[in-house]
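Participant: I'll drop the sequence and a predicted model, then ask my questions.
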Amino acid sequence: MKGYQLTLYTQQNRRHEGKMLADWIVALAMEMGLRGATLVSGIEGFGHNRQFHSHHFFEMADQPMLILLALTEAECDALLQRLEREGVPLFYVKVPAEFGLMGSPLDG
């Protein structure tokens, strides 16, 4: 199948509707019937404003978070439009991708 790998970037301390933004996006992907989303915790990085974000031993609030999704063009457009309507501030990378399943069906 052809589509996109969409990577959304945020930090652990960002919230939307009272939830951690990354968790809210994963739940939104499930609600929209998307085939999956993977939440990845980063160790450190910096954003467009040159502000350093890092996972600290005692304080992880500023920890970088990535949400990875494999989407068809229609799914990608629908998700980005929904995030825009919600007013969610995010940096994203949208890369053309080919994806599919191999072997026997996976559990979960």
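Facilitator: Noted; the coordinates are in hand. In this text the structure is predicted, and so the values were computed from the model without any measurement. Residues are numbered from 1 along each chain as shown.
Participant: rest of the way, CA atoms for contacts and neighbours
Facilitator: Noted.
Participant: Enumerate every residue touching Gln5.
Facilitator: Leu68, Leu69, Ala70, Leu71, Lys94, Val95, Pro96, Ala97 (C-alpha atoms under 8 Å, 6 or more residues apart in numbering).
Participant: The residue nearest the centre of the chain sits in which helix or strand?
Facilitator: Using C-alpha atoms, centre = their mean, the residue of the chain that lies closest to the mean C-alpha position is Ile67, 2.2 Å off. Using DSSP states H and E, Ile67 sits in strand 64-71.
Participant: same question, Cys76
Facilitator: Cys76 belongs to helix 73-86, assigned by DSSP H and E.
Participant: what's the next secondary structure element after that helix?
Facilitator: Following helix 73-86 in sequence, per DSSP H and E, is strand 91-98.
Participant: Show me what that next one is in contact with.
Facilitator: By C-alpha under 8 Å, 6+ apart, strand 91-98 touches Met1, Lys2, Gly3, Tyr4, Gln5, Leu6, Thr7, Leu8, Tyr9, Thr10, Ala70.
Participant: what does stretch 34-47 give?
Facilitator: With C-alpha under 8 Å, 6+ apart, stretch 34-47 has contacts from 22, 26, 29-30, 52-55, 63-71, 75.
Participant: got another, please set it beside the one above:
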Amino acid sequence: MQIPRQAVLLRIFIGENDRDDGRPLYESIVLKAREMQLAGATVLRGGMGFGHSSRLHTAKILRLSEDLPLIVEIVDSEERINAFLPVLEGIMSSGLVTLEKLQVLQYGAKA
């Protein structure tokens, strides 16, 4: 699979405790992206953050499992990302979703 040079970054901000039908939401997002054959997805775990509630989430020693912030990033063509958005909307109850146009310089092995 080749990503076009002009692509889109889909960035999804959620929390570790967010769920989709009993499973971690980040897991559902990655599996659905794979099922739809998007180019790839990465889940990044944040050490500290806050969202619309302004509740602070931190990885300090005494609060190690306190719903840390997660970011799921997916890069693909604008058309494929746009096709994924309704699926994402169907499984997310809260969170922040951003889209960013970008230029891909390299993906996968060079031929």
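Facilitator: That came through fine. The structure displayed is predicted, hence computed values, not measured ones.
Participant: one step back: with the second structure superposed, average distance for the strand holding Ile67 of the first structure?
Facilitator: Compared with the second structure after fitting, strand 64-71 of the first structure deviates on average by 0.8 Å (mean C-alpha distance after the TM-score superposition for the first structure).
Participant: so of the contacts of strand 91-98 of the first structure, which ones are in helices?
Facilitator: Under the assignment DSSP state H, the contacts of strand 91-98 of the first structure contribute nothing to helices.
Participant: So which of the residues you listed sit within strands?
Facilitator: Lys2, Gly3, Tyr4, Gln5, Leu6, Thr7, Leu8, Tyr9, Thr10, Ala70 (DSSP state E).
Participant: Tabulate these in JSON lines, adding columns for distance to Gly47 of the first structure.
Facilitator: Rendered in JSON lines, the data for those read as follows (distance: C-alpha to C-alpha, whole Å):
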{"residue": "Lys2", "distance to Gly47 of the first structure": "29"}
{"residue": "Gly3", "distance to Gly47 of the first structure": "26"}
{"residue": "Tyr4", "distance to Gly47 of the first structure": "23"}
{"residue": "Gln5", "distance to Gly47 of the first structure": "20"}
{"residue": "Leu6", "distance to Gly47 of the first structure": "17"}
{"residue": "Thr7", "distance to Gly47 of the first structure": "14"}
{"residue": "Leu8", "distance to Gly47 of the first structure": "12"}
{"residue": "Tyr9", "distance to Gly47 of the first structure": "9"}
{"residue": "Thr10", "distance to Gly47 of the first structure": "9"}
{"residue": "Ala70", "distance to Gly47 of the first structure": "23"}
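Participant: now for these, which pair is the farthest apart?
Facilitator: Using C-alpha to C-alpha, those span at most 26.0 Å, a distance reached by Lys2 and Thr10.
Participant: between the two, who's got more neighbours?
Facilitator: Thr10 (22 against 13; other C-alpha atoms under 10 Å).
Participant: Chain neighbours aside, what residue packs nearest to Gln6 of the second structure?
Facilitator: Gln103 (4.8 Å; C-alpha to C-alpha, 6 or more residues apart in numbering).
Participant: From Arg85 of the first structure, how far off is the counterpart of that neighbour in the first structure?
Facilitator: Alignment note (TM-score structural alignment): Gln103 of the second structure maps to Glu98 of the first structure. Taking C-alpha to C-alpha, to the nearest Å as the measure, Glu98 of the first structure falls 28 Å from Arg85 of the first structure.
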